[in-house]
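Undergrad: Fold the following and give me the result.
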Amino acid sequence: MKVLKFGGTSVANTENIQLVKNIVQQEAAHHKLCVVVSALGGVTDLLLDSAFLASQQQETYQKTFNLIEKKHLEVVKKLIPIQQQSTVMSFLKQELNTLETLLDGAFLIGETTPKLLDKVLGYGELLSSKIIHSYFTAEGISCSYKDSRQLIKTNTQFGKALVDFELTQQNLTQQLKEKANQVSLFPGFVASSVSGDSTTLGRGGSDYTAAILAAALNAEVLEIWTDVSGMFTANPKLVKQAIAIEEISYQEAMELSHFGAKVIYPPTIQPVLEKEIPIHIKNTFLPKEKGTVITKNTNGKNRPVRGISHIENISLLSLEGPGMVGIPGISKRFFEVLSVNNISVVLITQASSEHSICIAVDSKDAVKAKEMLDQSFAYEISLKRIHPVFVENDQAIIALVGDNMKNHQGLSGKMFSALGKNNVNIRVIAQGASERNISAVIKKEDVKKALNTLHERFFEENVKQLNLFVMGVGNVGAKFLNQIQQQKKFLKENLKLNVRIIALSNSRKMYFQEGGISLQKWEESLSQGEKADKQLFFEKIKKINLRNSIFVDNTANKLIADTYAQYLKNSISVVTCNKIASSSAYENYAELKQLSRDYNAPFLFETNVGAGLPIIDTLKNLIASGDKITKIQAVLSGSLNFVFNNFDEDREFVNVVKQAQAEGYTEPDPKIDLSGIDVMRKILILARESGYQLELDHIQNKSFLPEECLKTKNAEDFFKSLETHKAHFNQLFESAQQNNSRLKYVAQFDNGKASVGLEEIPAAHPFYNLDGKDNIVLFYTERYVDQPLIIKGAGAGAEVTASGIFADIIRIGNY
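TA: You can find the predicted model right below:
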């Protein structure tokens, strides 16, 4: 004997009911079956709405009733041959007439009682089961109809009646003595009291009906057929990477279902647990998939965490005050008030100091719970010994569940660390003595991010998803995107990093795709985006609220640099090649570094100095290891090095600068490079990273440009002024030639003072043979005294700058 239950989605329409029929036919070829069905999809809600409207004396209840009638009649007409419709049509019309009479009564008296509501809501299953029985019979299935109300007996707690298992067992045993068809069909959800009044088993009660039958009939298995392929490691609608759990224990399933896993109704498990009857969760629409088997014991494949679940729409209620300490009976009074008012407590935590009690309840009960508790403790509140109950709304509970959790140390730490790194604030923590569940209350808005963060941490073989929001897709940005696309597979297979581009923006357009932008056609996607807005860009990132979010700034825009603080304050990491923020006022630089520490959000700017060269990273490692920087000598402008390496007696200075701009070695405004401002910013950043509080105007700038060049307002005028003063630049070159030297733009930092300027470098100096666009940095430290630590290599160009940004992304991934 098998018991099969089909939920509302499985019988939502004629097409789905046909799938149910196919499953039943296949199963009936090998087993006797008890089949339990829910109401047609959406009908229970329509019944509830019609009863509410009637009780409010709103005549629109009749329209809702008409929808219910129409839905059932249409299903009959589509499913059952016309010559076989008369019996079921007669039954439907009779029952619908009775239902309409009940609703009319509620309209006339302006209220519904729990008893009346149970009668009304039960019609969903009664009507659907009769239709499906008639359809099965018409299709040649040997099927008998059993009215659950005659077999399952309860008390008179209308709305969620308690089953009289002894009497129910007697009734079902008597049924077994009778010759049964191959298939027996039962309406779920409905039952009746000993006196014969219709009762219901609570929302989700069709599962419960099936479990009661399975236990009473000693079934070999209870199959729950639904619209998903079993219980998942997390809600697959919120966590795309969630996978079905093949096998799970009764206790784990109860914990997951209690904390929001809606595949199975929590009370379902209890009747079958006592008889150790397995429950098999199957997918009506994908019947060949394995689904989930719930049994007494599973090894869990040694996974400590079997699933992650959550409940939304939670409110926290806190009672606290000095008058609670050492006073017996406070907790009793507290929970007694809630019990008397039929308010269910989802989670409890109490301070060991006895100073406070905090509970989580369904948000719909929060107002009533506060009112009743404040009344109960009114005397203590009036004396200010206890504070009025404090309510926090818009909360949610997330829970890690697993039988093997108790055998693994550090799970709580891993859970809270993962959430903390992603700015998910934990309001309340609870862990049962069985150590099968670790629960935390968080903001409702953080649920999706929290679930994905924890799923990644405990189920995805340590593959870490990085979600990138990229501002600037010019030379550097485009190269960066190409590198991401090229290395995506390598990163996932070798570094366990799944890098996704969620948003792109240039100065005109911005485009968001929460599932990840295809990098094969990102330009087309961006062109179809909305108008660019830097503040709206941030607001959208904040609203999407993804884990491991990284803002990537590939611009040289001050307005963009000014937004870094708001990203860091929301635990969104920042990676940038934009030097403006780190070379701004020291107070701002220090604030960004502090925000990075406070909100656990890396702020990385390796490409600010030396493009892709590991200059800042090396400097950080020196400082972290206890070394101290005493002196820095460097050629830090790849563009200026390119210019002076290619400038000679055969080429005009202005043409070399234009070539450097065309090849992407200079900033969009080349005056920034040639004026020395860019190099000043770089040596300033190195000095600050070395631990010195230096401002930009503290740096001596020995500019080689004539005053007229420095005063130009745009690139066109700047190039004209370079041409006008070509004799000046030729003289610089000739002087170096005469002294057997080469021109290099040098930055120095020594004993807290910094300077930049063009110098004639003699042949014996390490800078002399620095070719092309290369940079070089000499670090003199307390450890590197006579021979400096030298870093040398390409220090300009879109490709190497993009690779430096890429390297910072990987650093965050390994963080």
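Undergrad: contacts, neighbours, all on C-alpha from now
TA: Fine.
Undergrad: residues near Ala211, how many?
TA: Applying other Cα atoms under 10 Å, we find 30 residues neighbouring Ala211.
Undergrad: One more, please, to line up against the first structure:
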Amino acid sequence: MKVLKFGGTSVANANNIELVKNIVKNSKNKTAVVVSAFGGVTDLLLNAAELASTHNKEYKNVFLKIEERHISTIKELIPVSNQSKVLSKVKSELNILETLLEGAFFIGEITPKLSDKIVSYGELLSSYIISEYFIAEGLNASYKDSRELLKTNTNYGKAAIYNFEETNSLIQNYFNNNNNQITVLGGFIASSIKGDSTTLGRGGSDYTAAIIAAAVDAKSLEIWTDVSGMYTANPKLVKQAKAIENISYQEAMELSHFGAKVLYPPTIQPVLSKGIPIAIKNTFNPDAIGTTITKNLDKNGKTVRGISHIENISLISLEGSGMVGIPGISKRFFEVLSLAQISIVLITQASSEHSICVAIDANDVALAEEAINNEFEYEISLKKIKPVLVENDLAIIALVGDSMKNHQGLSGKMFSTLGKNNVNIRVIAQGSSERNISAVIDKADVKKALNSLHEKFFEENIKQLNLFIMGVGNVGSKLLHQIKQQKKYLKENLKLNVRVIGISNSRTMFFDEDGISLKNWESLLSKGEKANKEQFFSKVNSLNYRNSIFVDNTASEVVSNTYADYLSNSISVVTCNKIACSSVYTNYSRLKYLAQKYNAPFLFETNVGAGLPIIDTLKHLIASGDKILKIQAVLSGSLNFVFNNFSNKTTFHDIVKQAQEEGYTEPDPKIDLSGIDVARKILILARESGYKLDIDEITNKSFLPEESLQTTNNNDFFASLIKFEPSFQEMYTEAANKDAKLKYVAQFEDGKASVGLQHIPKGHDFYNLEGSDNIVLFFTERYPNQPLIIKGAGAGADVTASGIFADIIRIGNF
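TA: Reported below is the predicted structural model:
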């Protein structure tokens, strides 16, 4: 015999009940089908009772909703020829329910006994209607009132079976003498010794099914719900959570106790001793494997089987010097809670007995506080014990797994993971078996905590990138900010965990093997060791982390000379430093070769156009078989900014100074204004196009006077700009007289490259180029007349950092 239980969502409407029928009719064994009330009906019944007890006539409208739900479901499910009998029975029961609600309205109160009577109608009506539907559909089915089988005490609202021998005997006798293949029963409901209706507490339908399964020694107990089993964490909060295929009774009990709502905690108890397996299945996806709960431990499973949590928790703490060494304090504390029928979820106590702390449901906190303060009123008056301390808005998270006891360091891993994610732990509880490790945290941190722990213990598909960043000035600091800002997004959407392990500027360097905190990296770096490029490389190499990436944000030739060392040790390189790729061709080609040989990507998108995808686009053109015929480009965002803002109403000196202050130029602006920076960029594009070219082969038509080019520091350079202001004004006037604009243009054609200032007429693609934007025109065999154009912001720390970041992510996706 099998026992199948269907929850409220599974029987929420006629369409869902039809799915239930399709599942049940495929059962080849004698089957007991335990059903909950139609989805939402129990809440409606409780609401109606509450309104009636406060003399609120609105209860009548709620009753009409209840009536309409059941009548309309009958009409949708059952053929007209069979409806009369069912409608008559249901309306008769609804009349009694209406009378009970009227009674609550007239007396102005609702007792637990009356509440149970009212609430029981949810399961009474649903089970009867479903049984009649099964019969109408040709199934060999019958209906049985669960109140005739399950006998409880009179603890209304959460009754317990008072005599299992009698209950088991009633169940066995019924099924032994019932010849129908399918019996439909209402879950959750029972009756007291006196015959009054009782309920087993919310979630009690699971318990009903388990009691029946144990009594008849069922082959299996199937819990059909709206999810495909028990999950490694709440799938509503943790998107990467997965169904657990096999789990032990003990693990399932722990997970259900700590908030896994798919299974009501007491459900396991009746079937545990008899070893009856429990299957958690999805009514809406019956072919899904689901979860099977058995005695046997899955030895091949993970150490941590699941992460669960309970929300709406409060902490109650009793403390004081008068507790130390005084016998009976703990007894009195727990006894007063027991008498108040308050369930304790978690307990922790200092070894000195100076304090006792328990976690309870937040709904019970006011009652608990009053009861404990009354119990210890005398000690409180003498100031030997402090009044109860209450902390609200908390939650409990718990790691669960039978095998956890055999593995060291799980607690440390759990708490360090929470700590690194800034989740404050209020209380810790752990049994000696280590089957459950629990912590109380702020309720607001639940989602963050669950996701952090799930990633640590379950998400093996997360790819971790370890960054070693040299240069944390304008560009480097922006990059660190962007990484910090996007860290969560990358984990959740791209499955990338980006960690910064080492950082360095020209003065100091700092490493943290667990990842540098990007909240206070400046202070950490200031306390670091003296910067040394060789030692920096040695440290990176000795750590030997997978997916290591060296990021160069400097303009240093010395740093660029270390790239070969990194690539030769399978350490990827991402750089905005143009020196390496514009150095002698043999060095450029060697770096490309090493990257390929050692499977270490060498990416330098930001060498040309900051964050614009210029090099990447060019690579795709070449890889797809296209050939570059000509490149025309404005490649200096700083020079474009300068000439867009320079006029006869400004001075050249002031505009260049502004460009430097706003981060558009290199620290030495002469690098930009001399044209060498643009020459390097067109050289790199030529090389990426497949041409062997060196920097001295590029024609550079500099507009700067020779005296300016020969300066050795920024002060002298800016002084020279003031001196030659008339010549700069002359350049502007000449262009203006031609109704043209000054643009510094790079060009490559027929294997030759040049850079220089040009007069751009109206109508040209470069004429309306604004601000610090860059533009590149690729003329290719596929785009011979109408070029492929890439245009956008080509200077600035933010866009350069974003280009570096994009290269890092690109490596992560390799």
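Undergrad: What sits closest to Ile789 of structure 2 if chain neighbours are left out?
TA: Spatial nearest neighbour of Ile789 of structure 2, chain neighbours left out: Leu777 (4.8 Å); criterion: Cα to Cα, 6 or more residues apart in numbering.
Undergrad: Is the one you found located within a helix, as I assumed?
TA: No - counting by DSSP: H, G, I helix; E, B strand; the rest coil, Leu777 of structure 2 falls outside a helix, being strand.
Undergrad: per the alignment, it corresponds to what in structure 1?
TA: In structure 1, nothing lines up with Leu777 of structure 2, judged by TM-score structural alignment.
Undergrad: Surely Leu777 of structure 2 is in contact with Val634?
TA: No - the criterion here is Cα atoms under 8 Å, and Leu777 of structure 2 misses it with Val634 at 9.1 Å.
Undergrad: The two: which has the busier surroundings?
TA: Applying other Cα under 10 Å to Leu777 of structure 2 and Val634 shows that Val634 carries more neighbours, namely 26 against 20.
Undergrad: quick one: the more buried one and Tyr744 touch, right?
TA: Yes - between Val634 of structure 2 and Tyr744 there is a contact under Cα under 8 Å: 6.2 Å.
Undergrad: shared neighbours of these two, anything?
TA: In terms of Cα atoms under 8 Å, 6 or more residues apart in numbering, Val634 of structure 2 and Tyr744 are both contacted by the residues Asn640.
Undergrad: What's the average distance for the longest strand along structure 1 when superposed on structure 2?
TA: Longest strand in structure 1 by number of residues, with DSSP state E as the criterion: strand 307-320. Its aligned residues in structure 2 lie a mean 0.8 Å from strand 307-320 of structure 1 after superposition (mean Cα distance after the TM-score superposition for structure 1).
Undergrad: by contact count, what packs against that strand?
TA: If contacts are counted by 3 or more Cα pairs under 8 Å, 6 or more residues apart in numbering; DSSP states H and E, strand 307-320 of structure 1 sits against helix 250-258, strand 356-362, helix 366-376, strand 390-401, helix 447-459.
Undergrad: among these, which is nearest Asp147 of structure 1?
TA: With Cα to Cα, the closest approach to Asp147 of structure 1 among those belongs to helix 250-258: 27.9 Å.
Undergrad: tilt between the closest one and strand 307-320?
TA: Interaxial angle, helix 250-258 of structure 1 versus strand 307-320 (axes from the mean of the first three to the mean of the last three Cα atoms, to 10 degrees): 60 degrees.
Undergrad: The next helix or strand after helix 250-258 of structure 1 against structure 2, how far on average?
TA: Once helix 250-258 of structure 1 ends, the next helix or strand along the chain (criterion: DSSP states H and E) is helix 269-275. Compared with structure 2 after the fit, helix 269-275 of structure 1 shows a mean deviation of 0.5 Å (mean Cα distance after the TM-score superposition for structure 1).
Undergrad: And the contacts of helix 269-275 of structure 1?
TA: Residues from elsewhere that reach helix 269-275 of structure 1, judged by Cα under 8 Å, 6+ apart: 211-212, 214-215, 218, 250, 254, 278-279, 296.
Undergrad: in stretch 485-503 of structure 2, what's buried?
TA: 488, 490-492, 495-503 (16 or more other Cα atoms under 10 Å).
Undergrad: same deal with stretch 394-411 of structure 1?
TA: Going by neighbour count (16+ other Cα under 10 Å), the buried part of stretch 394-411 of structure 1 is 395-406, 411.
Undergrad: For the stretch 51-200 of structure 1, just list every one of the helices.
TA: For the stretch 51-200 of structure 1, the helices defined by DSSP state H, counting those that start in this stretch occupy 61-79, 86-109, 114-138, 148-151, 165-177.
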